[in-house]
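Enquirer: Got a predicted structure plus its sequence, pasted below:
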Amino acid sequence: MTALVAVGTHVPPGRVPIESLADEFDLTPMQLRVFRRYHKLGSAAQAPDTSLTGLLRLAVADLRLTTAQTERIRYVLYARTFPGVVPYPHNPLHEVCRSFGLRHAQAFAVGHHACASGLLAVDLAGRLLATAPPDALALVLTGEKAFTGEARFVPETSMFGEGAAACLVAATGPRDRQLSYVARLRGEFDGELEEVAGEFQRVYHDALGEAVTSAVARAGLSLDDIALILPHNVNVVAWQRVCKRIGYPLDRVLLDHVADYGHVFCADAFLNHRTAVHRALLRPGDRYVVAAAGAGRGATFSAMVFEH
């Protein structure tokens, strides 16, 4: 049963307020107030002097890998939202592998689920490890730079933040064991954002809620058994509506970082996991859900259940 061995994170200290985007995206004073008061989005993390490779290196360094763990890593999976995240010929994934003595590992990117690709990478890592030697490990990397307009801001929805997370995965383990995984792919949203945005917003809350409840049911549990939901940090209102639809208490969704970090691409799940563990929000034996949605050449609604 796939298990999370350790989670490393890095969130830069710099912040960009929503007001700084007003001129670039033609935001009115009313729209800015809606973002701050309604969506609870105030700022996003930014590291203008740190490259994507640098962000990923800092997250891996936070894992404090031992020599033995490094030698056991067979796969390195980089889960990313966008198909291209740096200009050619740079390759941050292989640069990170070289930095940490991981040239022996098979390294590749995982995408096509947009911001839900992090969950796909964890599940894929577990599948790969199931056929590897018992002590083998996989390393999942997440995090991107907000390097274009599309990668900085989603109109009426969210603003992206910069940061990174690294997750060490084993085929089995005593804690943070994966109990189930559900990914709902919606190909009808394969189109330009402005063409599909309205319908995507219409189905969003029901679709994400269905993914959560299906993952919980697949794990043989009910929502009453779920101690916490670790969300993607798109905005607070979206989670208010999802919780209302599925009948889950909003105060058991970890939304602390929405207003400060922004939506840190695929890294949200691991950043929130780190916070939940640090604040002792998860006790041994607690079951929790990690949920995410992604849009881009289709849409994905995903949820994964773990036992801490």
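Expert: Arrived safely. No experiment lies behind these values; they were computed from the predicted model shown.
Enquirer: rest of the way, CA atoms for contacts and neighbours
Expert: Will do.
Enquirer: For Phe35, see how far away the residue of the chain positioned farthest from its centre is.
Expert: In the chain, the residue that sits farthest from the middle, by Cα atoms, centre = their mean, is Pro29; the gap is 30.1 Å. Applying Cα to Cα, to the nearest Å, the value for Pro29 to Phe35 is 10 Å.
Enquirer: Near Thr148, how many other residues are there?
Expert: 9 (other Cα atoms under 10 Å).
Enquirer: How is it assigned, secondary-structure-wise?
Expert: coil (DSSP: H, G, I helix; E, B strand; the rest coil).
Enquirer: could you pull out the helices for the stretch 151-300 of the chain?
Expert: Counting by DSSP state H, counting those that start in this stretch, the stretch 151-300 of the chain has helices at residues 193-218, 236-246, 258-261, 268-278.
Enquirer: Report all helices and strands that the last one contacts.
Expert: The elements that helix 268-278 packs onto, with contact taken as 3 or more Cα pairs under 8 Å, 6 or more residues apart in numbering; DSSP states H and E, are strand 3-10, strand 164-170, strand 226-230, strand 287-295.
Enquirer: one more time with 7 Å, if that's ok
Expert: strand 3-10, strand 226-230 (3 or more Cα pairs under 7 Å, 6 or more residues apart in numbering; DSSP states H and E).
Enquirer: looking at those, which is closest to Pro133?
Expert: Nearest of the helices and strands packed on helix 268-278 to Pro133, taken as Cα to Cα: strand 3-10 at 15.2 Å.
Enquirer: so who does the residue nearest to the spatial centre of the chain touch?
Expert: Nearest to the mean C-alpha position of the chain, counting by Cα atoms, centre = their mean, stands Cys266 at 3.0 Å. Residues counted as contacts of Cys266 (Cα atoms under 7 Å, 6 or more residues apart in numbering) are 79-81, 115-118, 142-143.
Enquirer: hold the first one in mind and look at this next one:
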Amino acid sequence: MGITAVGAYAPAQVIPNAHYAAYLDTTDEWIVSRSGICERRHATEGETTSHLGVQAVRDLMDRYPGALDGVDLVLCATSSPDAMFPSTAALIAGQVGLKGAAAMDLSVACSGFLYALSVAQAMVAAGTARRALVIGAEVMSRVVDQQDRNTAILFGDGAGAVVVGPVPAGTGFQSFVLGADSAGGPSLFLRGVCGALPDGTPMGPYLEQNGREVFKFAVRILGDSAEEAMRRAGGRVQDIDWLIPHQANVRIIQAACERFGLPLERAVTNLDRYGNTSAASIPLALAEAVRDGRIQPGQQLLLAGFGGGLSWGAAALRWSGPAAGAGA
């Protein structure tokens, strides 16, 4: 099983660093030096998570006509759903011609897309589904306090979508590594129906993050999970043609590349233009690199992410999709 089609969408509204420098105690230089982010996209009034997801799927359909044929499972990774239920996956499915398909959301914060990919791969391989549509979609701008300098500058909105199905022998998914440690939960969380975590940590209405603790965790777990995924795939991190990491902080990505001995140029990065789009960040980056021709059939990819939970995930795969523009 592998990825047979990709699509992406980002809202048109661009929020540059100067926007925050105008009313928060920060500067463009400070934001760029700390995160690598220059701008991000925000959904406008009326644009919901499902709306972004639908646009990403339509982009996929435009580029790969017929890609949704046989899709009978829709998964959406999101921490900012339109509602607890109906699922955002079901709302998207109904608008892209997949009424009646099984549909569910996965909530694993920034690791969600990798978890959703693993579920899709397993269900298709088991025969429970023929093909799966996997979406990562977020409107993080609405769950982040725009008055909080520590979080507002980091997050943006967007969506990415892929189809998972049969691919030629010797290509496709090779391994998955998934994990979570709730002991790190107080370092990054978003309130649900309760007002506090089990350990008594109070939760306000917005996402809260201990940036220093998450940074230390991310640097370690990104490297550990990537190395384990490549080991299970029968290779080494040095065999990676393209590292597609969660787009949280350029310093984390730089640290991972240094650990692997990979030049930074072999990591797909776009957080300078989109910021941290949580579960949407990996499919957004993947779609961009496929679209511009960097990723080609036969290349070794490693997708890796981390997020609230604290959670992590990595996937090794030999790319089987068509070259950029095929089917468009």
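Expert: Noted; the coordinates are in hand. It should be emphasised that the depicted structure is a prediction, and the values quoted were computed from it without experimental measurement.
Enquirer: among the helices of the stretch 151-300 of structure 1, which is the most enclosed?
Expert: Mean neighbour count (mean count of other Cα atoms under 10 Å) peaks for helix 258-261 among the helices of the stretch 151-300 of structure 1, with a mean of 24.
Enquirer: any idea how far stretch 229-239 of structure 2 is from the chain center?
Expert: Centroid separation for stretch 229-239 of structure 2 versus its chain: 21 Å, with Cα atoms, centre = their mean, to the nearest Å.
Enquirer: do stretch 105-115 of structure 1 as well
Expert: The answer for stretch 105-115 of structure 1 is 13 Å, by Cα atoms, centre = their mean.
Enquirer: For Phe306 of structure 1, which non-adjacent residue is closest in space?
Expert: Of all residues not flanking Phe306 of structure 1 in the chain, Gln178 sits nearest, at 4.4 Å (Cα to Cα, 6 or more residues apart in numbering).
Enquirer: Neighbours of Asp251 of structure 1, how many?
Expert: Counted by other Cα under 10 Å, the residues lying close to Asp251 of structure 1 total 11.
Enquirer: The equivalent of it over in structure 2 and Val250 of structure 2, how far apart?
Expert: In structure 2, the residue matched to Asp251 of structure 1 (TM-score structural alignment) is Glu265. With distances taken as Cα to Cα, Glu265 of structure 2 is found 12 Å from Val250 of structure 2.
Enquirer: ok, now Ile15 of structure 2?
Expert: Look at Ile15 of structure 2 and Val250 of structure 2: by Cα to Cα, they are 19 Å apart.
Enquirer: follow-up on the earlier one: now intersect the contacts of Cys266 of structure 1 with the strands, please.
Expert: Among the contacts of Cys266 of structure 1, DSSP state E puts 79, 142 in strands.
Enquirer: Mind filtering the contacts of Cys266 of structure 1 down to those shared with structure 2?
Expert: When you map these onto structure 2 and apply both residues aligned by TM-score structural alignment, their matches' Cα atoms under 7 Å, the shared contacts are 79-80, 115-118, 142-143.
Enquirer: Give the ChimeraX command for selecting the buried subset of those.
Expert: Here is the ChimeraX command that selects the buried residues among these (16 or more other Cα atoms under 10 Å):
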select :79,80,115,116,117,118,142,143
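Enquirer: Trace Leu221 of structure 1 over to structure 2, please.
Expert: Using TM-score structural alignment, Leu221 of structure 1 sits opposite Gly235 in structure 2.
Enquirer: contacting residues for its match?
Expert: With Cα under 7 Å, 6+ apart, Gly235 of structure 2 has no contacts at all.
Enquirer: circling back: can I get the contacts of Cys266 of structure 1 in CSV including distance to Ala68 of structure 1?
Expert: Shown next, in CSV, are those (distance: Cα to Cα, whole Å):
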residue, distance to Ala68 of structure 1
Ala79, 24
Arg80, 27
Thr81, 31
Cys115, 32
Ala116, 31
Ser117, 28
Gly118, 25
Thr142, 23
Gly143, 26
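Enquirer: What's the match for His39 of structure 1 in structure 2?
Expert: Checking TM-score structural alignment: His39 of structure 1 goes with Ser35.
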